[in-house]
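Chemist: Predicted structure and sequence below. I'll ask about it afterward.
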Amino acid sequence: MRGGWWRRAASQAGRSITVWAVSTVTMLVLAGILPDFRLQSADGDSATTIAVTAALGAGAFGVLSAVVWPLLVRLLLLVPALVLGLLVFFLNGSLLLLALRVNPSGHPQAAPETAVIVAAVMSAVASATGGALAVRDDEAYRRRLHRLADRRRRRQPPCSGTPGTVLIQLDGVGHDVLRDAVDQGLMPTVARWLGTGTGTGPGKGTGTGAETAPGAAADITPGRPPTHRLTPWRTDWSSQTGASQLGILHGSNHDVPAFRWYEKDTGEVMVCNRPASAVELQRRAVARTGDDGLLGDDGASRGNLFSGGAGELALVLSVSARRGRGTRSRAGYFAYFCDPANAVRTALSFGAEVVREIGESLRARIRGQRPRVSRGGLYPLVRAFATVVERDVVVAAVMGDLLAGRTAVYADLVAYDEVAHHSGPHSRDAAKVLRRLDRSLALIEKVAEHAPRPYRIVVLSDHGQSPGETFHARYGLTLGDLVRAGCGLHVPRRAERTRSGAEARAAVRAALRRPAEEPRERQPAGRRSEPVVLASGNLGLVSFPDVPHRMSREEIDARHPALLPTLANHPGVGFLLVRSEEHGGVVLGARGAETPLAGLGTDPGPLAVFGPGAADAVRRTHSFPHTADIMVNSCHDPDDGEVLAFEEQIGSHGGLGGQQGRPFLLSPLLCSPPAEGGAEIVGAEQVHRVLRRWLAEAAADAAEAAPRVPRPARPEEERAA
């Protein structure tokens, strides 16, 4: 035991000395390259003196980074997250200047701007060296990971033997996209879990234990048994993160008809990625179910729209607008940025991703790629935040939760969803993101091996994405323009672009503490107002604010006789849903097609091309109190899966049609099958029930395997012993 301690101490000392030596050499090299950074006096010094000065400077910088940096980050937690990221270089450079100032020789000097560069390079080199030395030493790697959550672990009682569950949401990744990525070798970690080979194209299945589309052939690597099964599930009509994640985490997404919708009783627009709306939606779900959520028992929520009832929160939108010590949504930043090497690496990766996006956008424009949407303005920064900052912080928070032994962890990685909206769900850009997400899964799996309790890793998505050009690009007008024309109102020559509903944009605003606010639509009493037209991917919503109730088809026809025919007969519209005084609800299509909701079982009418389950999804949305006066779903081509987005997105979701409504559930074989007898999982609320069952199974399995607790010895037994 004592010998093992000495070996570990010697190994740690050796690694520290090596990192110190490499940092010293790096400082010497930088001093020779950068004109405003020198380690010798003006009169010149011997090589030995210069080397000693560099060693002392590198050592002082290392000590200050280890001791002072975490304190600075904790003090700056009140600063908006992106501002903190920009301060990383300034703070790191300041530590280097301090290290040079306390150097006994008094000779080292550096200009402030040069100190920033030197500090960044030295932090990156030290991190890379330490990681390279630890990668072959599992014990060292375990200790390095434990430092991320050591403080929390000391405050908590010992972990039970109950298996924990970590649920990773790959936002926007459809079932077929995941399967194709595995077959193309983009996601080797997922391929290993499924026990598959790495094929070269689609059509190869996902191996033993995977539940895939009928007719998919399996490509199984001999001697590699699967550990997980892949199961598709079907979303509600509102195939977007707000509805899906609310249902998954809180068990109810009732009355969430879209990503954004107008509520006549309050005169406000609800937006799923607006903090105030997220708070209200979570409150309604909790009131409806009477339960705090999936993560109420020692859970953690990371990077989500909703908390799920978790006590540990980081980057959760529904609490991002709160203030005070009781809010821990920003604690995830400290868990990551307390390491200066992490901070510098993320900042550098952020800059590289911005440059990469600008280059890819320029290349697409030069090649005349179609379809294409604007990727200028702040979008490169939004993409970099989603694919670098949000990913790094959320993964680090999950690592800390695993090492702290949390019972259940739910984390959302939005990188693919953000890139696919602007580059396309099957683009090269999106494929690169999938490869990086797979590496994040591999890291989480590695950390779970060193956690104080066993963990079951579940990966799922909240929706998929369907490709296709925008409604505006194809027809030269927006849905709002079409509605105004049908109402006989003036249509502006220059149509305004519809806002994007991407989740990452809201995360950036929350990080900057500038939540997106939608204008209120209150109208003067007695005055006929213009219709409110909102978009949620390829789903559009039309409401008339001056009418306090949901208007019927008959009322709409009486007010605007041309509106419904104009919408239903437009080639870019698939179908309409309106309330009918005669039939209760009716689906309208082109050329006068009209099918009552009650008759959709025998005659799907315009819903036929949208596949099975479309009728049930439409009926359910029709029952919501805040369903719009007119629900508009774009057309859908079943041959290529394309839809037309009413927003500026070439990969969209939010309505019916294509892969957007077919996400996946990747679960360990240790868990019971998601659905018995090959039944289909329909709706986010059913996914919630499946996850609840798995958490209960983990607790039951631990109870059966729990060791017996020894009975305390009685006094007479102690005397006899």
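Modeler: Cool, the structure landed.
Chemist: When you work out contacts or count neighbours from here on, use the C-alpha atoms and nothing else.
Modeler: Will do.
Chemist: For Tyr250, give its distance to Arg283.
Modeler: In this structure residue 250 is His, not Tyr. From His250 across to Arg283, the span is 10 Å (Cα to Cα, to the nearest Å).
Chemist: Looking only at neighbour counts, state which of these two leads.
Modeler: His250 (31 against 14; other Cα atoms under 10 Å).
Chemist: ok, now which ones touch the more buried one?
Modeler: Gln282, Ala285, Val286, Thr289, Asp291, Asp292, Gly293, Leu294, Gly308, Gly309, His688 (Cα atoms under 8 Å, 6 or more residues apart in numbering).
Chemist: Please flag which of those sit within helices.
Modeler: Taking DSSP state H as the definition of helices, those contribute Gln282, Ala285, Val286, Thr289, His688.
Chemist: wait, which of those residues is closest to Arg234?
Modeler: Among those, His688 lies closest to Arg234 (Cα to Cα), at 13.1 Å.
Chemist: so the closest one sits right up against Gln245, yeah?
Modeler: No - with contact defined as Cα atoms under 8 Å, His688 and Gln245 do not form a contacting pair (9.3 Å).
Chemist: Looking at those two now, which is surrounded by more residues?
Modeler: Gln245 (28 against 22).
Chemist: and here's the other structure:
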Amino acid sequence: MSSLLTSDMHAWARGLAGRIGREVPPVPATRRRRLLLVHLDGVPKALLDAAVRTGRMPFLSSLVRSGAYHLEEAFWGSPASTPCFQAGLLYGIPHPNLPAYAWFDRELGRRVRMNTPQDALDIEQRLGRTQAPQLFAEGGHTYFTLFRGGARNQICMSTLSSLKGMARALSPEMEGLLAARTRHPFRYLGSLGRESWRALREIWRWGRALGDFRHEGDFLISRVLLQQLGWSFAHTKALVDMVRGVPSVYLVFGNYDEVAHRRGPRSEQAVAELERVDGYLAELYAMARTVEHPYDVVFLTDHGHVESLPFEQRQGQRLEDMLLRGAPAALPEAVSGGLLDGRAPLPPTARPAPEAPVVIESGNFAHVYLTQGRQPLEARALVAHHPEVLARAARHPDIGLVALRRGDSAVALVKGQVYRAEELEQAPLAGEFSRRAVADYLRELPFMPTAGDLVLFGEAVRPGATVGFAWEFGSHGGLTRTETCSTVCWSAEGPVALSGLTHCVNLHQRLAEAYLD
């Protein structure tokens, strides 16, 4: 497969490897085979397929079209979001109880968000209770993951919670960076300044055209710190790691995901990030094949993105206002009957003390907590105590389906009718939804007690687009075919086949068998 690299790329990799090797010592060999895992966060498979077909990502296209690499569809389970995927990949947990990127955590008793370091650390400690082997233990390194997953280094969201720990890790993390630089520092700073200025101008134009600047300040910081400085650092460190012989490296490219949320998954800015990363993939692959002990390289995505049409923009009010303070609504008899499923209604005396509801807009889906107790509400309690909220959710044209618990299982409420996972073929779902993914979500919901009492999914209002409950223009975590169809791309000559994967735990198991001695 080294024939896929040009002579210039071979020469570049040999020269850089020699320079790094003279500056940093190797690490003791601990594995028979070495692994580089490159995670393209949020990239839809259809977009990668198109980039391969048209040559818009020329390096990745050469890998796949030559037959050297297989590129196939994978299904990682529900929900289609990074926390759930990384819990399965890093820890091998089939039911991690991670319902979104942001939610109200019943065990912690507060809202959590995975870009908050302390929240990520709290969840990481919960995940660490598993007895399964951690994929990047025994000296592995991870970059810009949410959780550490046993890695030796400290470049992930959870480790940012400790400034003291980060300070201790700073010196070893900087080792080899100067030797591995591919541009003079002044040229890099000049490029960074120009990119930042272009980003500032684009953000100003976007905010003025939309008449709304919410999130744009955070987006600018993300463009500079994460997409420019952060990715350059992680990419360079991965090159250093391979020269040193770090046994396994996991590198997350989050640029596309960040831009897709704010500008849309097929926007010019988002697609440009894919074109940009293709050159970095070529460099990583060149180094992986050049070092003394070559690396097996696997590329993957964790979910797709759909265009998101904000509910607030369409309706002139937030989802929370519509659900909790909307006009009076009567629950249709077909809905209450389907949710009770032949059981007697709860008596009025069973009504609990009122609590402040919590609505978490998680993208194109939302978690509605009508109680903050440790146990979620089941259908009988919802029918008895919150019929108006149920009625508003069931009748609203921008809500495609509602998932909720019924007994020890879960059901979907679609256009005024109740469906079990086994009955979804009869449900009048929009064509954009994946019935397989909806069924999987209903089977998973009983294992997610910290998910909302109601989980709402935005209606698919046109091909490739759904209503979003958060103020964003690209969403994931929902149940469309685009969001739940992921990608895995691996070497035809590698030690493990990665076809037919139906859960991220399958990926963990196959990689562990091949790379954990």
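Modeler: Arrived safely, thanks for sending. All figures in this text were calculated on a predicted structure; none of them were measured in a lab.
Chemist: that older thread, so which of the ones in helices among the contacts of His250 of structure 1 wins on neighbours?
Modeler: Gln282 (25 neighbours).
Chemist: Enumerate every residue touching it.
Modeler: Counted by Cα under 8 Å, 6+ apart, Gln282 of structure 1 has contacts Leu246, His250, Phe306, Ser318.
Chemist: Where does stretch 452-461 of structure 1 end up in structure 2?
Modeler: Under TM-score structural alignment, stretch 452-461 of structure 1 corresponds to residues 292-301 of structure 2.
Chemist: Distance across the matching stretch, terminal residue to terminal residue?
Modeler: Chord length of stretch 292-301 of structure 2, first to last residue, is 28 Å (Cα to Cα).
Chemist: Report the buried residues of it.
Modeler: Buried residues in stretch 292-301 of structure 2, counted by 16 or more other Cα atoms under 10 Å: His293, Pro294, Tyr295, Asp296, Val297, Val298, Phe299, Leu300, Thr301.
Chemist: Which of the helices or strands spans the alignment partner in structure 1 of Leu63 of structure 2?
Modeler: Here Leu63 of structure 2 is matched to Trp193 in structure 1, going by TM-score structural alignment. In the assignment (DSSP states H and E), Trp193 of structure 1 maps to helix 188-194.
Chemist: on contacts alone, who are the packing partners of that helix?
Modeler: The contact analysis (3 or more Cα pairs under 8 Å, 6 or more residues apart in numbering; DSSP states H and E) places helix 188-194 of structure 1 against helix 175-183, strand 228-234, helix 428-449.
Chemist: change it to 7 Å
Modeler: Helices and strands touching helix 188-194 of structure 1, by 3 or more Cα pairs under 7 Å, 6 or more residues apart in numbering; DSSP states H and E, are helix 175-183, strand 228-234.
Chemist: Nearest residue to the middle of structure 2?
Modeler: Residue closest to the average C-alpha location in structure 2 (Cα atoms, centre = their mean): Thr82, at 2.4 Å.
Chemist: Can you tell me which of the contacts of Gln282 of structure 1 lies closest to Val409 of structure 1?
Modeler: Among these, and counting by Cα to Cα, the member closest to Val409 of structure 1 is Phe306, at 12.9 Å.
Chemist: Double-check that closest one against Leu315; I have them as touching.
Modeler: No - assessed by Cα atoms under 7 Å, Phe306 of structure 1 is found out of contact with Leu315, at 9.7 Å.
Chemist: ok so, going back, now the match of stretch 452-461 of structure 1, how far from the chain's geometric center?
Modeler: Centre-to-centre, stretch 292-301 of structure 2 and its host chain are 21 Å apart (Cα atoms, centre = their mean, to the nearest Å).
Chemist: Repeat that for stretch 355-371 of structure 1.
Modeler: Computed by Cα atoms, centre = their mean, the separation of stretch 355-371 of structure 1 from the middle of its chain amounts to 24 Å.
Chemist: any idea what Ala74 of structure 2 aligns with in structure 1?
Modeler: The equivalent of Ala74 of structure 2 in structure 1 is Trp233 (alignment by TM-score structural alignment).
Chemist: Isn't its match up against Pro663?
Modeler: Yes - counting by Cα under 7 Å, Trp233 of structure 1 touches Pro663, with 5.8 Å between them.
Chemist: ok, back up a step: list the single closest residue to the match of Ala74 of structure 2 in space, sequence neighbours excluded.
Modeler: Excluding the flanking residues, the one nearest Trp233 of structure 1 by Cα to Cα, 6 or more residues apart in numbering is Ile681, at 4.9 Å.
Chemist: sorry, back to before: go through the contacts of Gln282 of structure 1 and flag the ones preserved in structure 2.
Modeler: Contacts conserved in structure 2 for the contacts of Gln282 of structure 1, using both residues aligned by TM-score structural alignment, their matches' Cα atoms under 8 Å: Phe306, Ser318.
Chemist: what two of the contacts of Gln282 of structure 1 are the furthest from one another?
Modeler: Greatest spatial distance in those: His250 and Ser318, 12.8 Å, computed using Cα to Cα.
Chemist: ok, how many other residues are close to the aligned partner of Phe610 of structure 1 in structure 2?
Modeler: Matched to structure 2 by TM-score structural alignment, Phe610 of structure 1 sits across from Phe433. Phe433 of structure 2: 21 surrounding residues under other Cα under 10 Å.
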